[in-house]
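Colleague: Just to be clear, the model below is a prediction. Sequence and coordinates:
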Amino acid sequence: MPGFLSPYRGERYHLRDYRGAKNPQGPEEIFNYTHSSLRNVLERCFGVLKARFPILRDMPPYDLKRQKYIILSCCVLHNLFKMCKDGDPIFTHYANENVELEDDIVTANAFEDEVTPSVSQSELRRMAKFRDRLAKRLWDRQDS
């Protein structure tokens, strides 16, 4: 899809690959580390939502319009809880970046599987160049 920013293949990616190991070495690894860190934050956010609202884990076969409103309602309630409830055990649990996520088993090997997005070669090259520039900026910023 246009704008898809994939990690570098053949470089360490998953956060667990960096635990107890050397810091990222080079622009490609620092990009993959940052990409994985952001992905981890998003997955933990979804983990909180699914833990608090089980309907999101197993959505009944409602029409898409109704599903959209269920998801939106859960997000609104989630934000209200977040604003008004200090020390919530679900938020505390998922604040830990080492928490095991329900999707970890599925996604652990997903990176190794070959996925061919249906985008033009020019779009893939454009995003690869953008990724290279971003990786270099992340690397240069680390050295400063």
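Modeller: Perfect, I can see it now.

Colleague: use CA for all of it now, contacts and neighbours both
Modeller: OK.

Colleague: So Leu138 sits against Pro27, correct?
Modeller: Yes - with contact defined as CA atoms under 8 Å, Leu138 reaches Pro27; the gap is 7.0 Å.

Colleague: More neighbours: which of the two?
Modeller: Neighbours per residue (other CA atoms under 10 Å) separate Leu138 from Pro27, with Pro27 holding more: 20 against 17.

Colleague: So that one sits against Gln142, correct?
Modeller: No - counting by CA under 8 Å, Pro27 does not reach Gln142; the two are 9.7 Å apart.

Colleague: in the helix or strand hosting Ala128, what's buried?
Modeller: Ala128 belongs to helix 121-143 when assigned by DSSP states H and E. Buried residues in helix 121-143, counted by 16 or more other CA atoms under 10 Å: 124, 127-128, 131-132, 134-136, 138-139.

Colleague: Second structure for comparison follows:
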Amino acid sequence: MLPGWEGSAADGRVLRDAIDWRGDNPSPRCKEEHFNMRHSRARNVIERAFGLLKGRWGILRSPSWYSVKVHNRVISACYLIHNFIHREMEVDPLDSDMEEQVEYQYENIDVVESSEEWSSWRNKLAQRMWNERTNN
């Protein structure tokens, strides 16, 4: 549906307007907007995945005293078992419960220190992503 056109408007003109319409998600106009859009989408997927895992595995709900190496293994084990459950069970009884209970918990970050190395890496990545988008 695309209201607002006069009855005398050519169908092709209305169709072009409908095809170009992006709603609340307009296309990015530069490499920075494109990078931010992709970064935001990736973060949403990651936050949702961790939210679901935290709903299932209590060990992931609180800070860990384990080393980073052990903590990475715990997270990997949780994902492997989660994927095994989904592959082997037609219906996971915890899915519906977790969907209702998942709340995204963001850690409070008090200080963010930038570095020239990080800024340079991010800018190069943004340029590569923009080039790929405009070349396709």
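Modeller: Happy to help now that I have it. None of the values given here were measured: they were computed from a predicted structure.

Colleague: now the buried residues of helix 121-143 of the first structure as TSV including distance to Tyr94 of the first structure?
Modeller: Formatted as TSV, these follow (distance: CA to CA, whole Å):
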residue	distance to Tyr94 of the first structure
Leu124	34
Met127	32
Ala128	32
Arg131	29
Asp132	32
Leu134	29
Ala135	28
Lys136	31
Leu138	27
Trp139	29
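
Colleague: quick one: Ala110 of the first structure and Arg44 of the first structure, what's the gap?
Modeller: Distance of Ala110 of the first structure to Arg44 of the first structure, given as CA to CA, to the nearest Å: 18 Å.

Colleague: Neighbour count: these two, which is higher?
Modeller: A count of neighbours by other CA under 10 Å puts Arg44 above the other of Ala110 of the first structure and Arg44, at 23 against 11.

Colleague: Map the more buried one across to the second structure for me.
Modeller: Matched by TM-score structural alignment, Arg44 of the first structure corresponds to Arg48 in the second structure.

Colleague: Just want the angle from whichever helix or strand Phe35 of the second structure is part of to helix 116-135.
Modeller: Assigned by DSSP H and E, Phe35 of the second structure belongs to helix 31-56. Our comparison of helix 31-56 of the second structure with helix 116-135, counting by axes from the mean of the first three to the mean of the last three CA atoms, to 10 degrees, yields an angle of 110 degrees.

Colleague: packing partners for helix 31-56 of the second structure?
Modeller: helix 68-88, helix 93-101, helix 116-135 (3 or more CA pairs under 8 Å, 6 or more residues apart in numbering; DSSP states H and E).

Colleague: Export those to a markdown table and append columns for distance to Ala42 of the second structure.
Modeller: Listed next are these as a markdown table, based on distance: least, CA to CA, whole Å:
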| stretch | distance to Ala42 of the second structure |
| --- | --- |
| helix 68-88 | 18 |
| helix 93-101 | 19 |
| helix 116-135 | 14 |
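
Colleague: Nearest to Arg13 of the second structure, out of these?
Modeller: helix 116-135 (24.9 Å; CA to CA).

Colleague: quick one: contacts of the closest one?
Modeller: Under the criterion CA atoms under 8 Å, 6 or more residues apart in numbering, residues 30-32, 34-35 lie in contact with helix 116-135 of the second structure.

Colleague: Quick one: buried ones out of the residues you listed?
Modeller: The buried subset of the contacts of helix 116-135 of the second structure - by 16+ other CA under 10 Å - is 31, 34-35.

Colleague: Please report the distance of the residue nearest to the spatial centre of the first structure from Asp88 of the first structure.
Modeller: Centrality entry for the first structure: nearest residue to the mean C-alpha point is Arg39, 1.8 Å, by CA atoms, centre = their mean. Applying CA to CA, the value for Arg39 of the first structure to Asp88 of the first structure is 23 Å.
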